[in-house]
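Asks: sequence and predicted structure, then a few things I'm wondering about:
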Amino acid sequence: MSPFSTPPVVAIVGAGPAGLFAAEYLSGHGCHVEIFEQMPSVGRKLLMAGRSGLNLTHSEPLDLFITRYGPAQDWLTPAVLNFPPDALRRWAESLGQECFSGSSGRVFPKSMKASPLLRAWLNRLAEQGVQIRTRHRFTGWEASRLTFESPSGPVTFAADATLMATGGASWSRLGSDGRWASLFPAETSPFKPSNCGFMPNWPDDVLQRHDGEVLHSVGLSFQGTETRGDLTITPRGLEGSALYALSASLRDAITSTGTATLSLDLRPPLSEDAILKRLQNQRPRESQSNRLRKALSLDSASREFLRQATPKQATPLQLARAIKALPIVLTGTDTLDRAISTAGGLRQDALDEKFMVKAHPGVFAAGEMLDWEAPTGGYLLQGCFSTGLAAAKGVLGWLESSVSGIR
């Protein structure tokens, strides 16, 4: 039974996963919920993520899962434990989206797409009375009312509580432009790219010449952490999930010292000795390029990178060592707007344990606008859903305390 004689009004700013999930919880617990979204439609970044397969979460053990949030794990652990990966999977299935775990442990809907899930989700929200206003950009407060820019001009809205879920500062064309940070200057850490590409100290013509080529199943290591996956060459540098997993430490090293040296293993399954034997079995008169191609099936990009990193008349041993640990000096990140996600945002010390902004009673925050980061693999969406629910529960508790007079 609802404790409210009249449904309290909750404004949710932002219609991504965190905002929509908070709306579902609050509307299901006696609140009148209105969502304000600055874009013409909702869930745009979610739909973009679904274009390559909607990776909802990950099936690895929860104690390992939590560590993926790095320095923010202590902050996010209560929220993730309260709504863990298994709960997110069951929720998706309650919308008719059966899920499966891939060979890497990543969890996807069987449809692999975001659109069927989003359609079913919006139908549920409509049935619960949630109202969505698109093309409404949040601009702040006027007295106690929220203010927005809309197609019809300035709009104000009175709410009993507000939940902010406006995203980070990457992919601005999808709605995450970070402009909200100007409203919380004392509470916000500067944005930084996360899960981003990096620029090596190679001549521009090398990148242009190999644009679009992929180094398949290579190994990467930095500061004792090793990853494996595909590395894509673009005119801006290097991209790929294996690189994204190292992005936080690489970015921070570049910020601190100006460069970061990444170690690239071009043939992870083979030992240095095995590579050396294959090279020694080639005819001495063969060119270095032909020996690398015939002995190890190295593509043209890998062969060029080895030429740059080894002496002109490199010995088989020098080549073998370079193939297993090719140094790549990185000098910068790709642009903030092109990053898959961002670090920075509302700091932990600016919020209470219920995700309320201390300087703004009745204003709560969730999702990527909070100062945390995680690698790709389902951790980003899980963090948005878990903090969305945690902030929604904070809102409900705050509203109930006002009814009982104990706030």
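Replies: Good, I have the coordinates. Numbers count the residues shown, from 1 in each chain.

Asks: only C-alpha atoms from now on, for both contacts and neighbour counts.
Replies: OK.

Asks: go ahead and confirm Gly345 touches Ser170.
Replies: No - in this structure, Gly345 is not within contact of Ser170 by CA atoms under 8 Å, at 11.9 Å.

Asks: so the residue nearest to Ser170 when sequence neighbours are not counted, which state does it fall into?
Replies: Distances taken as CA to CA, 6 or more residues apart in numbering put Asp337 closest to Ser170, at 4.0 Å, once the chain neighbours are dropped. Under DSSP: H, G, I helix; E, B strand; the rest coil, Asp337 falls in the helix class.

Asks: show me the contacts for Asp337.
Replies: Residues in contact with Asp337, defined by CA atoms under 8 Å, 6 or more residues apart in numbering, are 169-172, 193.

Asks: could you rerun that using 7 Å?
Replies: When contacts are counted by CA atoms under 7 Å, 6 or more residues apart in numbering, Asp337 touches 169-172.

Asks: buried set for the helix or strand encompassing Leu396?
Replies: If you go by DSSP states H and E, Leu396 is part of helix 379-404. Within helix 379-404, the residues that count as buried by 16 or more other CA atoms under 10 Å are 379-396, 398-400.

Asks: now the residue of the chain most remote from its centre: how far from Leu317?
Replies: Note on the chain: the largest C-alpha distance from the chain mean falls to Arg285, namely 49.5 Å (CA atoms, centre = their mean). Per CA to CA, to the nearest Å, Arg285 is found 17 Å from Leu317.

Asks: use this one as the comparison:
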Amino acid sequence: MGDALVIGGGPAGLMAAETLARAGHRVTVAEAKPSFARKLLMAGKSGLNLTKDEAAPAFRAAYGPLPDPVAAALGNFGPRQVMDWAEGLDQTLFTGSTGRVFPHAMKASPLLRAWLGRLEDAGVALRRSWRWTGWEGDSFRFATPQGEVAQRPRATILALGGASWPRLGSDANWLPLFSARGIAVVPFAPANAGLRVAWSDKMAPSFGTPIKGVAFHAGDTVSRGEAVIGRHGLEGGGIYPLGPALRAGAALQVDLCPDLSHADLAARLVRVPRKASVSTRLRRGLGDDPGRLALALECGRPLPQSDALAARLKALPVVHAGLAPVAEAISSAGGVDAAELDPGLMLHRAPGVFVAGEMLDWEAPTGGYLLTACFATGRHAGLSAAAWLDARET
């Protein structure tokens, strides 16, 4: 057994292991699944968005409130550092028109292969199918293919993930272990999740249709991204930023013509003959856009025939049943309470044990922010664990 044990082989855990190894410590990584970073690989199937290349104030503002250690971690390891790190793994990068940064390969597998190879070259022991089953005094017990194993490291980093995509490893099975130790955890909730809407049968032909060029409003949050009409509701980047407001019970309204004033839209509509059908009137206002037309017909009825139609289209109410379950979300809010941690992400109730990644109570939008914070907190915990080890050698 080495100096340090990292439990969890996702981005945060692997970054913690790399940081410890670079500091000269012997590291073992224990991953419950037969392979590493499954959630990273899944995210990379649609293009691995590593980070967001934007000015530090805008980048930081995208997260909203953060625990102090997470904010410090991001301050020390932000977009530029993520890009330098990836290029150090021989990944050439490009930045899209919105600032999102991707490897030219787009997929996560080339980067992950290079990363695991570099870790092994640094002497990191990679243990697959090692599931942590709990504490036993100062030891950590695992169920492994070889039977039960106990490890007693000098420092440990837990990077076990949140509660989204449990089939890929973020199953929150560690919650009872923390509860038994008296460690407070803010309940997990869906983040970057679809919105549940009970459509009428008339919406079935529109499933899979994108909704473009609109503004989604919930509470004080406005999103100009796109969404897709799905069987169970609305999904996509236009909905995800509204998660905190929707979780808090905010109503959803959609401005179907955000680039037109109410007066301009009303003027368009008034030019339509009063005997024209509702569909004709809507097309005059919305254009021949199937997504916006379907949403207006579904959620706007009974559609007014007068000038009030413009007001309805500028603030279309969408009755919803809340966000999709956390297991179906891209990420999760909630996690280990910040009060349980010191500035180095060490647990007050378990000296020498540090926490990183989505286990912590923070959330972020998609667009590179999630992955950057996982890298950053993994590095932060790794540096803190290395300092802890070094202090005990002097």
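Replies: Alright, I've got the coordinates. Source: prediction; values computed, not measured.

Asks: can you calculate the TM-score here?
Replies: Comparison of the two superposed chains (TM-score structural alignment, normalised by the length of structure 2) gives a TM-score of 0.93, and 391 aligned residues with a CA RMSD of 1.9 Å.

Asks: do you know how far the equivalent of the residue farthest from the centre of structure 1 over in structure 2 is from Leu160 of structure 2?
Replies: Under the alignment (TM-score structural alignment), Arg285 of structure 1 pairs with Lys275 of structure 2. As judged by CA to CA, Lys275 of structure 2 and Leu160 of structure 2 stand 62 Å apart.

Asks: on the three-state scheme, Ala276 of structure 2 is what?
Replies: Under three-state DSSP, Ala276 of structure 2 falls in the coil class.

Asks: what number of residues lie near it?
Replies: By the measure other CA atoms under 10 Å, the count of residues near Ala276 of structure 2 is 10.

Asks: what residues are up against it?
Replies: No contacts exist for Ala276 of structure 2 under CA under 7 Å, 6+ apart.

Asks: how close does the residue lying closest to Leu50 of structure 2 once chain neighbours are set aside get to Asn49 of structure 2?
Replies: Setting aside the residues directly before and after it, Leu50 of structure 2 is nearest to Gly368 in space (CA to CA, 6+ apart), at 5.1 Å. Gly368 of structure 2 is 5 Å from Asn49 of structure 2, where distance means CA to CA.

Asks: ditto for Arg349 of structure 2
Replies: Applying CA to CA, the value for Arg349 of structure 2 to Asn49 of structure 2 is 36 Å.

Asks: cool, and Gly335 of structure 2?
Replies: The spacing between Gly335 of structure 2 and Asn49 of structure 2, counted by CA to CA, is 23 Å.

Asks: onto which residues of structure 1 does stretch 101-119 of structure 2 map?
Replies: Taking TM-score structural alignment, stretch 101-119 of structure 2 hits residues 107-125 over in structure 1.

Asks: what's the answer for stretch 329-344 of structure 2, then?
Replies: Against structure 1, stretch 329-344 of structure 2 falls on residues 339-354 (TM-score structural alignment).

Asks: again with stretch 4-17 of structure 2
Replies: Mapped onto structure 1 using TM-score structural alignment, stretch 4-17 of structure 2 covers residues 10-23.

Asks: end to end, how far does that stretch reach?
Replies: End-to-end distance of stretch 10-23 of structure 1: 9 Å, with CA to CA as the criterion.

Asks: can you list the buried residues in stretch 324-339 of structure 2?
Replies: Residues of stretch 324-339 of structure 2 classed as buried: 324-338 (neighbour count, 16+ other CA under 10 Å).

Asks: how about stretch 57-77 of structure 1?
Replies: Neighbour count says stretch 57-77 of structure 1 has 57-59, 65-66, 68-69, 72-73, 76-77 buried, by 16+ other CA under 10 Å.

Asks: ok, which pair from those residues is furthest apart?
Replies: Across these, the longest distance by CA to CA is 20.1 Å; it joins Ser59 and Ala72.

Asks: contact partners of stretch 287-305 of structure 1?
Replies: 210, 278-279, 282.

Asks: onto which residues of structure 1 does stretch 216-225 of structure 2 map?
Replies: So stretch 216-225 of structure 2 sits over residues 220-229 in structure 1, by TM-score structural alignment.

Asks: quick one: end-to-end distance for the matching stretch.
Replies: End-to-end span of stretch 220-229 of structure 1 (CA to CA): 8 Å.

Asks: same thing with stretch 285-295 of structure 2?
Replies: Counting by CA to CA, you get 14 Å between the two ends of stretch 285-295 of structure 2.

Asks: try stretch 139-151 of structure 2
Replies: With CA to CA, one end of stretch 139-151 of structure 2 sits 5 Å from the other.

Asks: hmm, who's touching it?
Replies: 129-135, 152.

Asks: same check on stretch 112-126 of structure 2?
Replies: 18, 21, 26-30, 89.

Asks: tell me which of the residues you listed fall in helices.
Replies: 18, 21 (DSSP state H).

Asks: so which of the contacts of stretch 112-126 of structure 2 are in strands?
Replies: Mapping these onto strands (DSSP state E) picks out 27-30.

Asks: just tell me what Gly44 of structure 2 corresponds to in structure 1.
Replies: Under TM-score structural alignment, Gly44 of structure 2 pairs with Gly50 in structure 1.

Asks: for Tyr25 of structure 1, see how far away that match is.
Replies: To Tyr25 of structure 1, Gly50 of structure 1 is 23 Å away according to CA to CA.

Asks: now Ser297 of structure 1
Replies: 54 Å.

Asks: the more surrounded of those two?
Replies: Tyr25 (19 against 13).

Asks: show me the contacts for that one.
Replies: Shown in contact with Tyr25 of structure 1 (CA under 7 Å, 6+ apart): Ala392.

Asks: any idea how far it lies from Leu122 of structure 1?
Replies: In this view, Tyr25 of structure 1 and Leu122 of structure 1 are 13 Å apart by CA to CA.

Asks: contacts only, for Arg100 of structure 2.
Replies: 49, 51-53, 367-368.

Asks: sorry, back to before: return the subset of the contacts of stretch 139-151 of structure 2 lying in strands.
Replies: Under the assignment DSSP E, the contacts of stretch 139-151 of structure 2 contribute 131-135 to strands.

Asks: that older thread, out of the contacts of stretch 287-305 of structure 1, who's the most crowded?
Replies: Most neighbours among the contacts of stretch 287-305 of structure 1, by other CA under 10 Å: Leu279, with 23 neighbours.

Asks: and it, what element?
Replies: Counting by DSSP H and E, the element that carries Leu279 of structure 1 is helix 272-280.

Asks: next, count neighbours for the closest residue in space to Asp204 of structure 1 that isn't next to it in sequence.
Replies: Leaving aside its sequence neighbours, Asp204 of structure 1 sits nearest to Pro235 (CA to CA, 6+ apart; 7.4 Å). By other CA under 10 Å, 15 other residues sit near Pro235 of structure 1.
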